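**Q** this is a predicted model, with the sequence first.
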Amino acid sequence: MKRTRMMAKGGVAVLTVFALTFALPAASAGDARPKNAPVKNVPAKNGPVSRPLYVTQAPIVMLKDLDSGAILFSRGADKRFAPASMAKVMTAYVVLDLIKKGELSRDTQFTVGEATWKKWNGSSGGSTMFLRPREKVSVDELLKGLITVSGNDAAAVLAVGIDGSEDAFVKRMNVIAADIGMKSSRFGTPNGWPDGGVTKVSAADLITLADRLIRDHPGGYARYFSLPKLQHGTSPEGKPIVQPNRNPILGRFEGADGLKTGHTAEAGYCFLGSAKRNGRRLIMVVAGMGSEKARRDEAERLMKWGFDEWEGRELLPAGASLGRIDVGKGAKPVVATETGIAVRMTVPKGYAGGYRAVMRSNAPLTAPVTRGTPVADLVVTPDGLPPQTTPLLAAADVGEGDWWARARTGFYRLTGL
């Protein structure tokens, strides 16, 4: 591979670009593997392929292919709007992150406080999982209620149980939202309840959130986002309360497995959704729809278009090793990168062109580096289409180095040995 360097802002980090030695055969299709060959543009054999056409009346629409990072369709993606209950996906991300770090257990039980119950019980607090005052509920059960039936009470109990108050938890939400790249979003509540216009997001940020949740917490995503129903609590007659999942395409569209609906007078009927078919995952947002039926129909039509009119061609399998990145002040001078998932190039059906691939990172990284964290991007540019970006992960841990390790790193920088 060929390496070039460009100085980043501030003159500290260096943008390192690796030209990868892979080229897709011009006639390949589906999940064909690339052959080792110098990077080049492969001429189209059957002429150019037009970008598939999608026509919609929805004011806010966005569709992304998770594996390649390709944006297949976008309208109004940067417009800020109130997400309503889609804000609960951010709450779920925060909770799953705490569990992953070992700072919270699924088995931890929180007590439903009287004040929280009065504020968010079903008679006045919108969607509910019918929690009772002084009831002890596990984090696991609260996450199920949060996502499956959009429980406002579940969101509040999680927030108060974790940080002592909803306000304190919201501060945590905003810090993490900024950390994961949600550039134009701000949260004022853990459940998306109307708050005078404080809580605002964009479709692009919601796509970023869903992308990070699915990548960072695949186990949590599989556990909580596709449950067909929730049974929790009892009715006044003593019968179990069973509520269906509110995801409008779950069970209707093949491969649908998350995420969350929302509705406000300002934004209309909205949906952040995802589906996976044949190893390929799409994430979508539709907002501004006039009814539940219009939201559901638009979501199904958009997803169908994404799967039917586009295809993902596998370039690298999951776990494939790529270039190494310099690490500053580390126990080792470099860290290898690898693909977290199979990398696919998303192209229109029948595409016969080639592509270019480069790996980009800001180097040197600062130790410590944790295995599995994003440290670089694989940027694939198919002929005639915008670049498609897939995160690459650190393939090993690199701790902070002592003076001897730093001296050895300096020798490596000078000699390459």
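**A** Yep, it's here.

**Q** every contact and neighbour count from this point should use C-alpha atoms.
**A** OK.

**Q** now do the contacts for Ser85.
**A** Applying C-alpha atoms under 8 Å, 6 or more residues apart in numbering to Ser85 gives the contacts 150, 191-193, 260-263.

**Q** of those residues, which belong to strands?
**A** Those of those mapping onto strands are 260-263, per DSSP state E.

**Q** any idea which of these is closest to Tyr355?
**A** Nearest to Tyr355 among the ones in strands among the contacts of Ser85: Lys260, at 35.0 Å, using C-alpha to C-alpha.

**Q** how far away is that closest one from Val14?
**A** Applying C-alpha to C-alpha, to the nearest Å, the value for Lys260 to Val14 is 39 Å.

**Q** comparing those two, which residue is more hemmed in?
**A** Remark: of Lys260 and Val14, Lys260 carries more neighbours, 26 against 18, as counted by other C-alpha atoms under 10 Å.

**Q** was I right to think that one contacts Gly273?
**A** Yes. With contacts counted by C-alpha atoms under 8 Å, Lys260 reaches Gly273, the gap being 6.4 Å.

**Q** and the helices in this protein?
**A** Per DSSP state H, the chain carries helices over the ranges 88-100, 114-120, 139-148, 152-163, 166-179, 203-216, 218-224, 292-309, 403-415.

**Q** next up, a second structure to put side by side with the first:
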Amino acid sequence: MKKSIQAIYMVTLAMLVTIVSLFPAPMTTHAAPSDIKAKSAILVDAETGKILYEKEADLALPPASMTKMMTEYLVLEAISNGDISWDDTFQISDYAHSLSQNEAFSGYFLEKNKDYTVEQLYTAMAVNSDNATTVALAEIVAGSEGEFVKMMNQKAKEMGLPDAEFVNSTGLGNSDLGENYPEGTSPDADNYLSAKSAALLAFHLVNDYPEALDYSSIKEYELEGQNNQNWNWMLPNMPGYLEQFGYEGVDGMKTGWTDMAGYCFTGTAERNGQRLISVVMQTDSESARFEETRKLLDYGFNQFKVQEIFSAGHQVEGESTLNVAKGKEDTVELATDEPIRAVVKSGEEKPYDISFEIDESKLNDDGELTAPIKKGESVGTAKITYTGEENFGYITDDLAEGQTTAKIVTQSGVEKANWFVLTFRAIGDFFSGIFSSVADWFTGLF
């Protein structure tokens, strides 16, 4: 009896397992965040510049101390160009000193008639968003903050920052500066950036000068015996109660707050070789800017990967050969010159199509290439088109062009045929043409 019951149990269990196996296991999904509590936000892949998420990202708003990312860029550019060095020493101006004595504006009390290195000033700015050291750096690079503001706006044009307007180096409102607002600006002016502009500025900063992350990731910095913490609470292993906000891979970039701007944050994190850049503007609280950033980064890392979508030497069926005139060979094969990488969303196995567009200026009147032809010669452009469900594009047209095209190159060289071969080909073509004409004439009789 027991054996019969056991047999029935085993059969029943096997049937249940079989039935359950017929139904797919529920998938863990990470839908696009629909509840980002910020007036404006954006998420960007830092390798390709592809926008993964946006909310009112073109809205120009006061960025507060996120302005300092442009100051950082210009200082690093000046160091790269050899105009200044990390070890150069300078004494701060009366204006910078007055800012350092105002607890509302700066984190470090600086001394007059004392030498500070560029690296000391930069680190204080990057770690604690210090305004006095920011002004000091602007004066070092350009001679005055007014001249530095001109450099900021010129660089914004070069970068293609939409809706960017800089009026000082710090991100404070000019109205906070009293009579010290930069020459060439108005006393009540404010800086303006859109979330897209801030993301693009951060994109240039981390790609052009990745050493910026060595400083933005410093958790604490001591200057003049004063030890101040980084305002970026998302850095892993921050001291004390701030540790709860830490996020794996975060190493930058810049927080911001003023009455006009609210709480802002441009963040960046890298995991498994993939870097993301996020921006949130006008969140409700100091902690909210990090909580909303966490939502964006979670979405990005869980849903998107940059991977090779077409290998080097990729060919498109029906488009991968061209006829060759006056060559030893009649045709030449075509293929892409290098691997093509792009952002792929989870669940979209093939979100891109590719097509070949031949440069007509390379062809003769009959649509042929003319020998001689070198191996690896560029003859056109491969166009990559995104076919997924949601496409926010790229943060600039230049990045879109660079990420959605590749060169088409010849896969072999074709030597020009000698005069003897070309002569007999011409004779053959001549008689072939006569034969075709006669055949057509006879065909027309019937």
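**A** Done, it's in. As the structure is a prediction and not an experimental result, all values here were calculated from the model.

**Q** please state their TM-score.
**A** The pair, once superposed, lands on a TM-score of 0.66 when counted by TM-score structural alignment, normalised by the length of the first structure; 306 aligned residues with a C-alpha RMSD of 3.2 Å.

**Q** so can I have JSON lines of the contacts of Ser85 of the first structure showing distance to Ile325 of the first structure?
**A** Output for those, formatted as JSON lines (distance: C-alpha to C-alpha, whole Å):
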{"residue": "Ser150", "distance to Ile325 of the first structure": "43"}
{"residue": "Asn191", "distance to Ile325 of the first structure": "40"}
{"residue": "Gly192", "distance to Ile325 of the first structure": "40"}
{"residue": "Trp193", "distance to Ile325 of the first structure": "44"}
{"residue": "Lys260", "distance to Ile325 of the first structure": "37"}
{"residue": "Thr261", "distance to Ile325 of the first structure": "40"}
{"residue": "Gly262", "distance to Ile325 of the first structure": "42"}
{"residue": "His263", "distance to Ile325 of the first structure": "45"}
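
**Q** so which of these is the closest to Tyr412 of the first structure?
**A** Tyr412 of the first structure lies nearest to Lys260 out of the contacts of Ser85 of the first structure, by C-alpha to C-alpha, at 49.5 Å.

**Q** from Met284 of the first structure, how far off is the closest one?
**A** If you go by C-alpha to C-alpha, the gap between Lys260 of the first structure and Met284 of the first structure works out to 11 Å.

**Q** what does Phe411 of the first structure give?
**A** When Phe411 of the first structure is compared with Met284 of the first structure (using C-alpha to C-alpha), they lie 49 Å apart.

**Q** more neighbours: these two, which one.
**A** Met284 (28 against 13).

**Q** for that one, which non-adjacent residue is closest in space?
**A** Closest residue to Met284 of the first structure apart from its sequence neighbours, by C-alpha to C-alpha, 6 or more residues apart in numbering: Leu63 at 4.4 Å.

**Q** again, but for Glu292 of the first structure
**A** With sequence-adjacent residues excluded and distances taken as C-alpha to C-alpha, 6+ apart, Glu292 of the first structure is closest to Tyr269, at 6.3 Å.

**Q** report the contact partners of the one you found.
**A** 261-263, 287-292, 295.

**Q** and what of Leu121 of the second structure?
**A** By C-alpha under 8 Å, 6+ apart, the contact list for Leu121 of the second structure reads 133-134, 136-137.

**Q** let's go with 10 Å and repeat that
**A** By C-alpha atoms under 10 Å, 6 or more residues apart in numbering, the residues touching Leu121 of the second structure are 86, 89-90, 92, 130-137, 223.

**Q** before we move on, what about Met289 of the first structure?
**A** Neighbouring residues of Met289 of the first structure by C-alpha under 10 Å, 6+ apart: 57-60, 263, 267-271, 295-296, 298.

**Q** can you redo those as CSV with distance to Ser226 of the first structure?
**A** Listed next are the contacts of Met289 of the first structure as CSV, based on distance: C-alpha to C-alpha, whole Å:
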residue, distance to Ser226 of the first structure
Gln57, 28
Ala58, 25
Pro59, 27
Ile60, 24
His263, 20
Ala267, 25
Gly268, 24
Tyr269, 20
Cys270, 18
Phe271, 15
Arg295, 19
Arg296, 16
Glu298, 20
